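1. Give me a 3D structure for the following:
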Amino acid sequence: MSHGTITLVGPDIARQAEFLAMADEFGEDVPEGLVPSTSRWVVQDGRLVGFVALRHELNAFLFEEGGYIGYAVRPTARGRGIATAAAALALLEARHLAIERVLLTCDDANVASATVIERNGGVLEDVRGGKRRYWVEPAGQGPRSTRRALPAPGIHQQVCLLVVRG
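-> Predicted coordinates:
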């Protein structure tokens, strides 16, 4: 039985429609132990510079360790506000999903990530097992919403893509 040629490719803007069609095939059937989530790519000047993932709910592990939002920015693109803007857009999506309080976590020693979370209105609850645990009320809710970081000028959200224009 031949399965044809299989290759692994990185995220490609030209494959966005194909990716969305594949994602639709998965539907809402999420394997046990996992949670539904939305992933976004962050692109600047046509180059993939990071990603952000928004989990729609928390399981026991995510409540302790991972939180609702995860993000990463490639080392060569750090320090430009990309993670702060991506997290802000993910918080807007959380609001649309009616998530009332959003848990974000980072390693206790990760000062850059703690700054991203704090710039987005994160209030430190505690540190557990080396993880800082912050709660954010999505935009438009609660007293800290006016302090929340807004996406930097030139950052726009598209269906499965965040585009950062330099």
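
2. Every contact and neighbour count from this point should use C-alpha atoms.
-> Will do.

3. Counting neighbours, what do you get for R119?
-> If you count neighbours by other C-alpha atoms under 10 Å, R119 ends up with 18.

4. Leaving out sequence neighbours, find the closest residue to it.
-> Once flanking residues are discounted, R119 sits nearest to A149: 5.6 Å by C-alpha to C-alpha, 6 or more residues apart in numbering.

5. Quickly find the element holding the one you found.
-> Under the assignment given by DSSP states H and E, A149 is not contained in any helix or strand.

6. Distance of it relative to E118?
-> Look at A149 and E118: by C-alpha to C-alpha, to the nearest Å, they are 9 Å apart.

7. With D108 instead?
-> Taking C-alpha to C-alpha, one finds D108 at 13 Å from E118.

8. Compare the two and say which is more crowded by neighbours.
-> Applying other C-alpha under 10 Å to D108 and E118 shows that E118 carries more neighbours, namely 20 against 15.

9. which element follows the helix or strand containing the more buried one toward the C-terminus?
-> In the assignment (DSSP H and E), E118 maps to helix 111-119. Using DSSP H and E, the next helix or strand after helix 111-119 towards the C-terminus is strand 123-128.

10. Could you list the buried residues of that following strand?
-> For strand 123-128, a neighbour-count test (16 or more other C-alpha atoms under 10 Å) marks V123, L124 as buried.

11. by how many degrees do it and helix 111-119 diverge?
-> On the basis of axes from the mean of the first three to the mean of the last three C-alpha atoms, to 10 degrees, strand 123-128 is oriented at 140 degrees to helix 111-119.

12. what's the helix or strand just after strand 123-128 in contact with?
-> Proceeding N to C from strand 123-128, the next assigned helix or strand is strand 131-136, under DSSP H and E. For strand 131-136, contacts defined as C-alpha atoms under 8 Å, 6 or more residues apart in numbering pick out 65, 101-108, 114, 117, 120-127.

13. another one to check against the first:
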Amino acid sequence: MKLHLVKPDLAYYEQYNEMMTEWCESKTQIAPWFLDAPFASLEEYAQLVRMLDNCEHGIVDPRFAATTSYFVVDESGRLIGAVSLRHYLTVEGFRTWGHIGYGIRPEERGKGYGIQALRLALEQAREKKIDKVLIGVHEGNIPSRKTVEHCGGILENTVRVDTDEEPIRRYWINLSDHSKLNL
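-> Model (predicted):
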């Protein structure tokens, strides 16, 4: 099934809550950064949508990068996951997670959707003239590591961060070298 990216908006309120309930009940890591938990009201969800729009337009704390966030949806419009794309790296972003974060809801994993979602995010990075993309993956998240490697990720190193118990593997994907990409 083919996936595509859409900007978060109010139309996805119920699906967002359904997806986040599933994710929270699975007790698996939630990613990317803007996903958290179901919202108690449409008004709270609307605040998230406004905040994501502000982030995309650079209305952020100077410690953070402008970031475009997307929902990943299937052909029927069902929410499958999410991706975020930092437009540039800050000191913290360069040290750990990098440009792209992505996640697929638990019941949809193992279907190749992570590869599709990452490819779509890489296309957005290319459109933003980002030539080299950094992606961080928890060392124990083998499916995500394989996804990044499948899409051309070259391991640079593994780092530890005080705020995270698990080491983070840092991969670079060179978008200007099309011959090495599996997109």
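
14. and K132 of the second structure, what is it in contact with?
-> Counting by C-alpha under 8 Å, 6+ apart, K132 of the second structure makes contact with W172, I173, N174, L175, S176.

15. Could you tell me which of those remain contacts in the first structure?
-> Among these, the ones whose aligned partners also touch in the first structure (both residues aligned by TM-score structural alignment, their matches' C-alpha atoms under 8 Å) are W172, I173, N174, L175.

16. Report the aligned residue range of the second structure for stretch 32-43 of the first structure.
-> Here stretch 32-43 of the first structure aligns to the second structure at residues 62-73, judged by TM-score structural alignment.

17. buried residues in stretch 43-52 of the second structure?
-> Y45, A46, L48, V49, L52.

18. isn't the last one right up against T68?
-> Yes - L52 of the second structure sits in contact with T68 when judged by C-alpha atoms under 8 Å, with a separation of 7.2 Å.

19. Assumed Q141 of the first structure was part of a helix.
-> No - the assignment for Q141 of the first structure (DSSP: H, G, I helix; E, B strand; the rest coil) gives coil, which keeps it out of a helix.

20. need the contact list for the residue nearest the centre of the first structure.
-> In the first structure, the C-alpha nearest the mean C-alpha coordinate belongs to V52, at 2.8 Å (C-alpha atoms, centre = their mean). Residues counted as contacts of V52 of the first structure (C-alpha under 8 Å, 6+ apart) are S39, R40, W41, V42, I69, G70, Y71, A72, A86, A87, A90.

21. Now distance to Q16 of the first structure, secondary structure and neighbour count too, for the residues you listed, in CSV please.
-> Below are the contacts of V52 of the first structure laid out as CSV (distance: C-alpha to C-alpha, whole Å; DSSP: H, G, I helix; E, B strand; the rest coil; neighbours: other C-alpha atoms under 10 Å):
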residue, distance to Q16 of the first structure, secondary structure, neighbour count
S39, 12, strand, 17
R40, 11, strand, 20
W41, 10, strand, 24
V42, 13, strand, 27
I69, 22, strand, 23
G70, 21, strand, 19
Y71, 19, strand, 19
A72, 20, strand, 17
A86, 18, helix, 33
A87, 21, helix, 27
A90, 19, helix, 25
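
22. since we're on the equivalent of N59 of the first structure over in the second structure, how many residues are nearby?
-> Counting by TM-score structural alignment, N59 of the first structure corresponds to T90 in the second structure. Neighbour count for T90 of the second structure, taken as other C-alpha under 10 Å: 16.

23. name the element R119 of the second structure belongs to?
-> Counting by DSSP H and E, R119 of the second structure is part of helix 113-127.

24. in that helix, what counts as buried?
-> Applying a neighbour-count criterion of 16+ other C-alpha under 10 Å, one finds Y113, G114, I115, Q116, A117, L118, R119, L120, A121, L122, Q124, A125 buried in helix 113-127 of the second structure.

25. Closest to V60 of the second structure out of the residues you listed?
-> The shortest approach to V60 of the second structure among these belongs to A125, at 19.4 Å (C-alpha to C-alpha).
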